[in-house]
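J.: Sequence plus the predicted model coming up.
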Amino acid sequence: MATIKQTEGAPAAYPAAPSGLSTAAAALDADMLWQRIEAYIAWRFTSRSIEWIVEGCGEWIPPLAPATIATVEVWQATNAWTTATPDPSPTGGYMLPGDGPYRFSGTVGGGTVPAAVNEAFRRLAEYMAASKRGSPGTTREKVVAGSVMVDKSRSASWAAEAMSNSGAGDLLRNFRRA
């Protein structure tokens, strides 16, 4: 059983940024931060369209949650999609009787954003805001004011490591799988 294609639509809007952000963190593009979080987890909190193409027989569970499947179709030898009605599986997915391929269409997303996800957003936003204070792309910054010198450096990949270094990834661990 393999999901060979996933086509996820863009939501009309992302959830609101949580309260309590610093001025610098609140100034960041909240949609960009939600996109980074959604790329890291299997949960969506605002509704959007979804389509999966699946091959193989056996149990298939939608890889994103919460998912509402509107139609299931199977590709026939007549070179056309035909409506199918697979049996439910005991774990909340579908039992596919043949190799398919199958097309699942519907929506994914909705519900209240859990406190842990809002905290992950806050941590990621604060980390990104603090890291932007230096010049973009720099790895070393030295500031001298009179007899005081501050010399700091950061990895050139600081933005790519933000999910981990901010602590947001630890909070999102339970949301990595549907």
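T.: In hand now; what should we look at? Values in this document were obtained by computation on a predicted structure and should not be read as measured data. Numbers count the residues shown, from 1 in each chain.

J.: make it CA atoms for all contacts and neighbour counts henceforth
T.: Fine.

J.: Just list what the longest helix along the chain packs against, helices and strands only.
T.: Determined from DSSP state H, the single longest helix within the chain is helix 115-131. Contacts defined by 3 or more CA pairs under 8 Å, 6 or more residues apart in numbering; DSSP states H and E place helix 115-131 against helix 23-26, helix 30-40, helix 162-165, helix 168-172.

J.: in the last one, what's buried?
T.: By neighbour count, and taking 16 or more other CA atoms under 10 Å as the criterion, the buried residues in helix 168-172 are 168-169, 171-172.

J.: cool, the third one as well?
T.: Within helix 162-165, the residues that qualify as buried by neighbour count (16+ other CA under 10 Å) are 162-163.

J.: With stretch 70-90 instead?
T.: Quick answer for stretch 70-90 (16+ other CA under 10 Å): 72-75, 86.

J.: what angle sits between the longest helix of the chain and helix 30-40?
T.: 120 degrees (axes from the mean of the first three to the mean of the last three CA atoms, to 10 degrees).

J.: Residues contacting the helix or strand following helix 115-131, please?
T.: The helix or strand immediately downstream of helix 115-131 is strand 140-145, counting by DSSP states H and E. Strand 140-145 has contacts (CA atoms under 8 Å, 6 or more residues apart in numbering) with 134, 149-154.

J.: Likewise for stretch 18-28?
T.: Under CA under 8 Å, 6+ apart, the answer for stretch 18-28 is 17, 118-119, 121-122, 125-126, 128-130.

J.: alright, now check it against this:
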Amino acid sequence: MTDLLQETEATPASYPASPSGLSTPAAALDAEMIWERIEAYTRTRYTAREVVWTVEGGEGENWTPPLSPVASHTAEKWESGAWVSTALPDGPVGLCLPSDGVFKVTAQVGAGDPPRAVSEAFRRLAEYMADDTDRAGVSSYSVNMGGAIQESYQRSAAHAARALQNSGAADLLRPYRRQK
């Protein structure tokens, strides 16, 4: 069994453009912050960046990079206290390890336009996060009309942390979900 020992993902030079149709408050949010949340949840990348994986496995074992699409890759094997260049041929499922050991795979990952479901997830998450003064994430709501109108909301302390799920974005991203 091949084990992923370490993953280091560089920040891309840019992220995809924000989808159209955002409200003014949602469009004012930092789009990079929204994309970072989406990418933390998904395995597909839409802009190029370098990713370095360190994997350990046996001869003939297959390893599939957990992020896609992989545009190109190089590999090194740890031998006698140093990294030595090697080749990882394509296998039936991912890359094939040529021998037992620890390998470092450096890849260029990311390309293409986000599908409509991912753009809609961006929109839902942005609208949810921009809804600071209204009811996004409310766990309790009350109205008191006894003499004077009074309205109050209570939010869970975790409402921002659960924004991906509470906004409905996570449901749209399910086919792209990252498995760890």
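T.: Received, thanks. If you're wondering where the values come from, they're calculated on a predicted model, not measured in any experiment.

J.: Now do the longest helix of structure 1: everything it contacts.
T.: Counting by CA under 8 Å, 6+ apart, 17-18, 20-22, 24-26, 28, 33-34, 37, 158-159, 162-163, 166-169, 171-172 sit against helix 115-131 of structure 1.

J.: Which one, of the helices and strands packed on helix 115-131 of structure 1, ends up nearest to Pro11 of structure 1?
T.: helix 30-40 (10.3 Å; CA to CA).

J.: Summarise which helices and strands the helix or strand following the closest one is packed against.
T.: Following helix 30-40 of structure 1 in sequence order, the next helix or strand is strand 48-55 (DSSP H and E). With contacts defined as 3+ CA pairs under 8 Å, 6+ apart, the packing partners of strand 48-55 of structure 1 are strand 2-8, strand 102-108.

J.: winner for burial among these?
T.: strand 102-108 (a mean of 21; mean count of other CA atoms under 10 Å).

J.: tell me which strands and helices that one is in contact with?
T.: strand 48-55, strand 67-76.

J.: Of those strands, give the one that comes closest to Ala13 of structure 1.
T.: Here strand 48-55 is closest among those (CA to CA), at 9.4 Å.

J.: For the spatially most central residue of structure 1, which non-adjacent residue is closest in space?
T.: Per CA atoms, centre = their mean, the C-alpha nearest to the average position across structure 1 is that of Glu38, at 1.5 Å. Counting by CA to CA, 6 or more residues apart in numbering, Glu38 of structure 1 lies nearest to Arg44, which is 6.7 Å off, once chain neighbours are set aside.

J.: That neighbour: neighbour count?
T.: 26 (other CA atoms under 10 Å).

J.: Could I get the contacting residues of it?
T.: Counting by CA under 8 Å, 6+ apart, Arg44 of structure 1 has contacts 38, 64-66, 108-110.

J.: Just to confirm, what residue in structure 2 is aligned with it?
T.: Under the alignment (TM-score structural alignment), Arg44 of structure 1 pairs with Arg45 in structure 2.

J.: before we move on, what about Ala159 of structure 1?
T.: Counting by TM-score structural alignment, the partner of Ala159 of structure 1 is Ala160.

J.: what's the nearest residue to whichever residue in structure 1 pairs up with Ser99 of structure 2 if we skip its chain neighbours?
T.: Matched to structure 1 by TM-score structural alignment, Ser99 of structure 2 sits across from Gly98. Leaving aside its chain neighbours, Gly98 of structure 1 sits nearest to Cys57 (4.7 Å; criterion: CA to CA, 6+ apart).

J.: For the one you found, grab the count of nearby residues.
T.: 16.

J.: Quick check: it touching Met95?
T.: Yes - Cys57 of structure 1 is in contact with Met95 according to CA atoms under 8 Å; the separation is 7.5 Å.

J.: Hmm, Leu172 and Ile41 of structure 1 touching each other?
T.: Yes - with contacts counted by CA under 8 Å, Ile41 of structure 1 reaches Leu172, the gap being 7.0 Å.

J.: Show me whatever sits in contact with both of those two.
T.: With the criterion set as CA under 8 Å, 6+ apart, the contacts of Ile41 of structure 1 and Leu172 do not overlap.

J.: And the closest residue to Arg177 of structure 2 other than its chain neighbours, how close does it get to Gly58 of structure 2?
T.: Leaving aside its chain neighbours, Arg177 of structure 2 sits nearest to Thr42 (4.3 Å; criterion: CA to CA, 6+ apart). Distance, Thr42 of structure 2 to Gly58 of structure 2, using CA to CA, to the nearest Å: 28 Å.
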